[in-house]
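S.K.: Sequence and predicted model, in that order:
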Amino acid sequence: MFKQDYLYWKMIQGLQAEGGYRILQLSKTNNEIWLETTQKNKPRIIRILRHDLDWGNWMQRDMELTAKRLEQLRKRLFARKLDALNIYITTYPPVDDWKYRLEQPLKAGAKGLTTLHTVLIESEQIETGIQEVSNFVHTDIELNDSLYIDLETIENLKRDVITVANQRISSEKQILQNGKPFFTYILIAIQLIMFAFLEFNGGSTNTENLVKYGAKENFRILNGEWWRFFSPMILHIGFLHLLMNTFALYYLGTEVERLYGKLRFLTIYVFAGFIGSLASFVFNANISAGASGAIFGCFGALLFFGIAYPSIFFRTMGPNVIGIIIINLVLGFMIPGIDNSGHIGGLVGGFLAASVVHLPKRKEYGKRLGGLVVTLVAVGALLYTGYVLQPHSDNPRFIVQTAQEFIESDKVLEAYELLKSAEEKGVDAPEVYFYLSYAEIKLGKTEDAREHLEIVTKRAPAISEAHYNLALVYVQLQEFENAKKAAEQAIEADPDNENYQKLMDEINAIETDPM
């Protein structure tokens, strides 16, 4: 019996030292252990049971239960498939027929993605059993046959195994604790201060106020205000937006700062916020603000940690992190108004920044250089798209936004030329025609404005302003019957607008008294 107990602990020691396995779980009675490795071409999980078997059917039930537990573990680890090795160390083999039970591996799960191989090692076939295990793990496990085995020898071996396991646990704790959060709290304070500042200076939900103090606005960025790639991450639109992002930063930021250290965390956070704003600049024409891109960068940094330390990641935060990312991205696509391009940009930016700064005590300069090259290429491609391709593109949203900026700056002719050029290029969108008609009215091109407004009202009847403007054009052309119909449609689309009703009254008055 001592020999079997010695084999049990010796095999664990060999798998620790030579096989690259770590202890995942050890039973209270110390007779069952689960080990894990991330090395390729080896069973990811090894379960060893030191138990004297009596009957083959008990062994069969135990194998089936082990396979089910492994399938549950595979799902928690988000593993595509899981190969495992189950080892029984017994003094004597079962008294009934049992060998046929081990001829084929067990499959678990609906799709059979978990595979369990089983080896039985008994006192009269130790060498054969050890060789079979070695073939699975690609590691030689040797016994010292000349060693005198007694209880003290086994206890010493057991102590060595547990000492190595504790050292690994201590090492993993150091990986998870590379400093206390500092910049997270500074960033939270800045967010709160800026929110209060906005509230006392025009409101945090006022679009003009947001733009004034640094929200991402494409036209202004194109006109040299590059700092708007960074300033949006400290601005928030309304209290709920601030509350959600502050809580997210508190929980995610502190975790990332502990993993990466203060300066690495700050670098990751700021760069992710920049990439989030840059991606929004390229893919989203709307005004935006918020720390969401930088916060998603924290998710990206955690994903990179998962690549660097997959075992620790999936045993701790991994499943929750992946689940939250998926939920947030799905909600971003489903709920209008969420800047998902900024979220995805921040996620990628955080991952890339983490690949460059890497984790403490991990030099890996070659991989970091590769991450830097990919990062520079990605940033260059986004900047080229945003600054060079986008202004000359046929994107209706960008054209309309640029035209709006021209009109608000009293550059009506520039707006007209931009919109007219878009029309000539074949850009066919009601919004383009609407703003083109507005510019034409301002420039005295009444007939052209009429033509374009008639297109808009047919294609987008919900745009009440188009009906109203068309009514004004008809009045100017002295087509009062058409003007009345257009005014009625404007009122129908927006019955609470006093200007529309006032125009209707004026048209009725003209019809009653044309002089």
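M.R.: Cool, got the structure.

S.K.: going forward, measure contacts and count neighbours with C-alpha atoms only.
M.R.: Will do.

S.K.: Show me the helices in the stretch 151-300 of the chain, by range?
M.R.: In the stretch 151-300 of the chain, helices defined by DSSP state H, counting those that start in this stretch lie at 151-176, 183-200, 207-212, 218-222, 239-260, 262-283, 292-308, listed in chain order.

S.K.: Adding mean neighbour count and distance to Q501, write these out as TSV.
M.R.: Converted to TSV, the helices of the stretch 151-300 of the chain look like this (neighbours: other Cα atoms under 10 Å; distance: least, Cα to Cα, whole Å):
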stretch	mean neighbour count	distance to Q501
helix 151-176	14	67
helix 183-200	17	35
helix 207-212	16	28
helix 218-222	19	35
helix 239-260	19	36
helix 262-283	26	39
helix 292-308	26	43
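
S.K.: also this one, for the comparison:
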Amino acid sequence: MNGKMELLFWQLVYFFIQQRYRIVQLADDAREIWLESLENKHVPIVRLVRYDIDWSQWLKRDMEYAWRIAEQIQKRRIRKFNKIVNIYISTYPPVDDWEFLIEKPLPLLQQRNAVLQTFLIHSGNIHLSLQQLADMFQASVTFPAIADVHDPFFEAERLKRAVFREEREQQERERKLFKYGKPVFTYIFIALQVIVFLLMEWSGGSTNPDVLIKYGAKFNPLIQAGEWWRFFTPIFLHIGFLHLLMNTFALYYLGMTVERLYGSWRFFFIYFTAGFFGTLGSFLFTASLSAGASGAIFGLFGALLYFGTVYRHLFLQTIGTNIIGLIVINLVFGMIVPGIDNAGHIGGLIGGYLAAGIVHLPNHFDWKKQMRSLLISVGIAAFALYIGL
């Protein structure tokens, strides 16, 4: 094993970590590492392999393996990209002809113009290869002269520990994002809607229009007559046990996630703002009597989408695909099945996204973005009320 090439391998890994790449796959012997970028849209995936290559046949087989993995990655990704970079660090090049294998990038079939580009860095081309990488990544790829390092194995081990320490710290920061707050209002809102449902059943039935109107359901003539509180009270009313059950489960699972992400008071603001926008959407586009927490719950979807705009990579890596899928399924379901107030759902989704933009995430402050969200929210609400009233 060549200590200098071992050091170069970990210098490159550390360089990519500093460029905000994350380790997504690691071989048991830590000699093959796949990294994914948090920010680089053009080269989101980098593979690094430390192996002393003897023959070009091994290189050819391994490049084919990397190409197959790259194809699978392309199928899974929502965002498209231009390149996956495949880098080998070998003490010496193969003893037979090999340059023709990496002369041209391998095209990927799943996307037009996307390629797998391979570099083979060996002791005779280190400077040239690092310059090519610097040009590709538009960053300075310069390391302390390896020849000056007294113990390259020790230095490589130090960098290896630094890489894994940085990775652990990043994982801990991400874990804390999902554990910022403790669910409080989620339980309170669930209890309130259950209590109100029982009171409605005791008063004559939750499906009785007179009972619904008495308890504050959305009823356009009364809103137009000045009962503005009906923009908020429908959030806690439900028409039938199945309606209550579905919304309670949705509020529990989504509410727990959003309240942990944003904290209790931000969650409170998001939930009520989304509920208001949901009722407002229903008021504008649906003349029938309506009630339910669905608009506010869709607002929680909106808050999660806003989280995805701030932490795009983390969102897509964790809950993003499921959240987007659930939103699409629910909206399509609302269009197909009669009796579902889809205007309220869409209004709540928009309201929740804007409300999250107003309060932003914990420990984040961007007054321009927050003020923009506030002005858009006020503008939409004022225009909708002007039309409806």
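M.R.: In hand now; what should we look at? No experiment lies behind these values; they were computed from the predicted model shown.

S.K.: re the thing from before, nearest to A378 of structure 1 among the helices of the stretch 151-300 of structure 1 would be which one?
M.R.: Of all those, helix 262-283 sits nearest to A378 of structure 1, with 9.4 Å by Cα to Cα.

S.K.: quick one: the closest one to helix 239-260, angle?
M.R.: Counting by axes from the mean of the first three to the mean of the last three Cα atoms, to 10 degrees, helix 262-283 of structure 1 lies at 130 degrees to helix 239-260.

S.K.: how far apart are helix 262-283 of structure 1 and its match in structure 2?
M.R.: Superposed on structure 2, helix 262-283 of structure 1 shows a mean distance to its aligned partners of 0.6 Å (mean Cα distance after the TM-score superposition for structure 1).

S.K.: where in structure 2 is the aligned partner of that helix, by residue range?
M.R.: Under TM-score structural alignment, the alignment places helix 262-283 of structure 1 onto residues 264-285 of structure 2.

S.K.: of the helices of the stretch 151-300 of structure 1, which approaches H452 of structure 1 most closely?
M.R.: Using Cα to Cα, the nearest of these to H452 of structure 1 is helix 218-222, at 25.0 Å.

S.K.: Could you name the helices and strands sitting against the closest one?
M.R.: helix 396-408 (3 or more Cα pairs under 8 Å, 6 or more residues apart in numbering; DSSP states H and E).

S.K.: how about the helix it packs on: buried residues?
M.R.: Of the residues in helix 396-408 of structure 1, 396, 398-407 count as buried by neighbour count, 16 or more other Cα atoms under 10 Å.

S.K.: Just the element for the spatially most central residue of structure 2, please.
M.R.: Nearest to the geometric centre of structure 2 sits F315, at 1.3 Å (Cα atoms, centre = their mean). In the assignment (DSSP states H and E), F315 of structure 2 maps to helix 312-317.

S.K.: Provide the aligned range in structure 1 for that helix.
M.R.: So helix 312-317 of structure 2 sits over residues 310-315 in structure 1, by TM-score structural alignment.

S.K.: Give me the mean deviation of that stretch from structure 2.
M.R.: Looks like 1.0 Å for stretch 310-315 of structure 1 (mean Cα distance after the TM-score superposition for structure 1).

S.K.: Identify the residues contacting that stretch?
M.R.: Identification of contacts with stretch 310-315 of structure 1 by Cα atoms under 8 Å, 6 or more residues apart in numbering yields 37-38, 76-78, 172, 305-306.

S.K.: Looking only at it, what residues are buried by neighbour count?
M.R.: Neighbour count says stretch 310-315 of structure 1 has 310-314 buried, by 16+ other Cα under 10 Å.

S.K.: now the aligned partner of H364 of structure 2 in structure 1, what's its secondary structure?
M.R.: If you follow H364 of structure 2 across to structure 1 using TM-score structural alignment, you land on R362. Three-state assignment for R362 of structure 1 (DSSP: H, G, I helix; E, B strand; the rest coil): coil.

S.K.: And R362 of structure 1, how close does it get to A353 of structure 1?
M.R.: Here the criterion is Cα to Cα, to the nearest Å. By it, R362 of structure 1 lies 15 Å from A353 of structure 1.

S.K.: cool, and G366 of structure 1?
M.R.: To A353 of structure 1, G366 of structure 1 is 15 Å away according to Cα to Cα.

S.K.: higher neighbour count, the two?
M.R.: Taking other Cα atoms under 10 Å, G366 of structure 1 and A353 do not tie; A353 has more neighbours (26 against 9).

S.K.: For the residue nearest to the more buried one when sequence neighbours are not counted, list the residues it contacts.
M.R.: Excluding its sequence neighbours, the residue lying closest to A353 of structure 1 (Cα to Cα, 6 or more residues apart in numbering) is I268, at 5.3 Å. Residues in contact with I268 of structure 1 (Cα under 8 Å, 6+ apart) are 297-298, 301, 349-350, 353-354.

S.K.: can you rerun that using 7 Å?
M.R.: Residues near I268 of structure 1 by Cα atoms under 7 Å, 6 or more residues apart in numbering: 297, 350, 353-354.

S.K.: Thanks a lot, catch you later.
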